[in-house]
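Participant: Here is a sequence together with a model predicted from it:
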Amino acid sequence: MSSFAEDLHAALAGPDHSISPKYFYDAQGSSLFERICELPEYYPTRTELALLDQHAPEFAARMGQSAQLIEYGAGALVKVRRLLAHAPQLHSFAPVDISGPHLLAACESLWREYPHLRITPVIADFTRAHRLPEAPEGGRRIGFFPGSSIGNFDPQEALTFLKLLRTELDGGALLIGVDLIKDPALLHAAYNDAQGVTARFNLNLLRHAQRELGLEYDAQGFDHYAFYEPRRQRIEMHLLPRGPQMLQLQGRRYPLVPGQSLHTESSYKYSVETFQQLAREAGFVPQTVWTDDAKWFSLHWLAA
């Protein structure tokens, strides 16, 4: 049984009906997320891109000579281009992503743009143990984890994941994007866009399960629901049943009734100080932090 099937069975059978957001990202989900990143309400992408554009030469200088750049959850390889354009001294680039077809399609254009750079895509769940290309002799590994994807982990999961990266990047560093605590109205708009793209992205998790696992369900039976939970300082995304629903997966039947939901994503927001403390607990040494003028988003350089 695939890990997706195992996790979906556990989510549908469990008391809180919660599943990892990594299962959003089949080819269709990855394409929808690219559209989300272009929406006027979705501030994280444009704010982070502006920071990358402004500080890319400094990031490239910090990498040093003959470094191996590793991007976790690489997706469409949009943001890393800001770094690559200023880092001709890189030894190699290893983008890691769970969606193989999407990653390989993105690498095709990157190979054409950087024909002299070693580009080795790694199709893997980067939250679990995975194999990377051999590190360069005399160089070091630099991790790149943009988009505030660290917010998709609960605090204990985030600590475990950062410890994994600390081991993998030993002797190097991590450049990571972290969304900051802000006005809940801005957060609500970002996750409930007027065009409904985020709703289609959320609902695609069930369609992904239908395509890949044969999930049987009423495609018109669920609504997208997202809200800010201030006590936990996180956005929550759910799929709410419109009425009593029966989902069937590999011969097992799972009822959902109004008042229940499938919890598909959490997106934690941090202060600079609380994130730095988390990084220290994982074994990193926080160094420079860059934020936009409104202090909506931050980029952290963490020494491993």
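Facilitator: Right, received. Where do you want to start?

Participant: use CA for all of it now, contacts and neighbours both
Facilitator: Fine.

Participant: now the strands for this protein?
Facilitator: Using DSSP state E, the strands found in the chain span residues 68-72, 92-97, 118-119, 122-123, 141-145, 173-179, 222-229, 234-241, 245-249, 252-256, 262-268, 285-291, 297-303.

Participant: what angle sits between the second one and strand 68-72?
Facilitator: Between strand 92-97 and strand 68-72, the angle formed by their directions is 10 degrees, by axes from the mean of the first three to the mean of the last three CA atoms, to 10 degrees.

Participant: Work out which residue lies at the spatial centre of this protein.
Facilitator: By CA atoms, centre = their mean, the chain has its centre lying nearest to Ser149, at 3.5 Å.

Participant: measure the closest residue to Ile150 other than its chain neighbours to Gly243 for me?
Facilitator: Nearest residue to Ile150, sequence neighbours excluded (CA to CA, 6 or more residues apart in numbering): Ala158, at 6.4 Å. In this structure, Ala158 and Gly243 are 35 Å apart, going by CA to CA, to the nearest Å.

Participant: here comes the other one, which I'd like you to weigh against the first:
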Amino acid sequence: MDRISGMNETVTQNTELLREALAGLRATPKELQPKWFYDSRGSTLFEEITALPEYYVTRTERAVLRDNVGMIADYVPEGTALVELGSGASTKTRILLDALDAVGTYVPVDISEDFLRSVAQDIDRSYPGLEVVPLAGDLMEDLTLPGIVAGRPIVGFFPGSTLGNLEPPEARALLRRVRGWPGIAGLILGIDLVKDSRVLERAYDDAQGVTAAFNRNILARLNREAGGAFDPDSFGHEARWNAEKSRIEMHLVSRTDQDVPLGPETVSFKAGESIHTENSHKYTRESLTEMAAASGWTVAEFLTDDDGWFAVAVLRPDDVSITG
């Protein structure tokens, strides 16, 4: 589970959420888009997940960044605007900001506008000489960067393996959109790597049940914003490894036969029927290199932990010579 941006959760009647949810729940199999996880409650639960012992992703990525930030600095030009996609609490960003004197502006982009504003204020207080310009937006659409970054070199930061939430065509499309930003000089990208499926399943189904609460929270959001009448406890949380597609899948599985009102319609579930809520694709160096090349990028660095569980890749536009 990672951070895909969506709509502002302060809207009490969210017509876009209702429209997308009805379309997904009419489908076979049923599905909901993971961007709707991240209201304020979902964002808080996600931050709790990152500290769980089973969820190796965050601590491993932090270690890779800390161990290699000097090398990463070689790819950050003077006066850079650092644009972080799916910024969350921006904890990993501080590793970069502490070490990269070349960064003059920080643009965090995230789903939850209230959460984003609070985090941006914290960063602004911690780095008095840094311009902090938060941007609420949907990563699945074209982003208009703030005018303040015009004419500056731009380096994207996309940590947390969020790219893995997207289907391969969507991931390539997002990488192409970032490649098209004026002034783009590089992208620092976190990706989770293929490994023992038991490690992966534990990471997405922790013993304390925090991930289960995170998954069910999307049903609570449907109740609050889209006229739903779900009983979240009537759905079980499951994490499944799909070896054919190299991805972990999260599902909400109906415990009983039930009919659930949602807006103007009623959604029927059979016992054992699931709602597919999220994918988290896992990569190899080869599969990332192929995806990057198809999206206008070259992999300049592929930095991993000693176990080879997680990688931070530095991508350069494919028409820029690689140095450093």
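Facilitator: In hand now; what should we look at? Bear in mind the structure is a predicted one, so any value in this text is a computation, not a measurement.

Participant: re the thing from before, relative to His300 of structure 1, how far out is the residue nearest to Ile150 of structure 1?
Facilitator: Using CA to CA, Ala158 of structure 1 is found at 15 Å from His300 of structure 1.

Participant: For the residue nearest to the centre of structure 1, list the residues it contacts.
Facilitator: Contact analysis of Ser149 of structure 1 by CA atoms under 8 Å, 6 or more residues apart in numbering lists 177-178, 267.

Participant: Now with 10 Å, please.
Facilitator: Shown in contact with Ser149 of structure 1 (CA atoms under 10 Å, 6 or more residues apart in numbering): 72-73, 158, 176-179, 267-268.

Participant: What of Gly139 of structure 1?
Facilitator: With CA under 10 Å, 6+ apart, Gly139 of structure 1 has these contacts: 63-68, 90-91, 171-172.

Participant: Where does the lengthiest helix in structure 1 end up in structure 2?
Facilitator: Looking across structure 1 with DSSP state H, the single longest helix is helix 43-63. Using TM-score structural alignment, helix 43-63 of structure 1 lines up with residues 56-76 of structure 2.

Participant: Structure 2: which residue goes with Phe139 of structure 1?
Facilitator: In this structure residue 139 of structure 1 is Gly, not Phe. Using TM-score structural alignment, Gly139 of structure 1 lines up with Arg152 in structure 2.

Participant: Next: Leu256 of structure 1.
Facilitator: Aligned by TM-score structural alignment, Leu256 of structure 1 pairs with Phe269 of structure 2.

Participant: Translate Tyr106 of structure 2 into the numbering of structure 1.
Facilitator: By TM-score structural alignment, Tyr106 of structure 2 lines up with Phe93.

Participant: could the contacts of Ser149 of structure 1 be laid out in TSV, adding distance to Ile123 of structure 1 and neighbour count?
Facilitator: Output for the contacts of Ser149 of structure 1, formatted as TSV (distance: CA to CA, whole Å; neighbours: other CA atoms under 10 Å):
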residue	distance to Ile123 of structure 1	neighbour count
Tyr72	11	23
Gly73	10	25
Ala158	21	19
Ile176	20	21
Gly177	22	25
Val178	24	27
Asp179	26	28
Ser267	24	21
Tyr268	26	24
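
Participant: is it possible to export the strands of structure 1 to a markdown table including distance to Arg81 of structure 1?
Facilitator: Shown next, in a markdown table, are those (distance: least, CA to CA, whole Å):
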| stretch | distance to Arg81 of structure 1 |
| --- | --- |
| strand 68-72 | 11 |
| strand 92-97 | 11 |
| strand 118-119 | 13 |
| strand 122-123 | 18 |
| strand 141-145 | 12 |
| strand 173-179 | 14 |
| strand 222-229 | 31 |
| strand 234-241 | 29 |
| strand 245-249 | 40 |
| strand 252-256 | 43 |
| strand 262-268 | 25 |
| strand 285-291 | 19 |
| strand 297-303 | 16 |
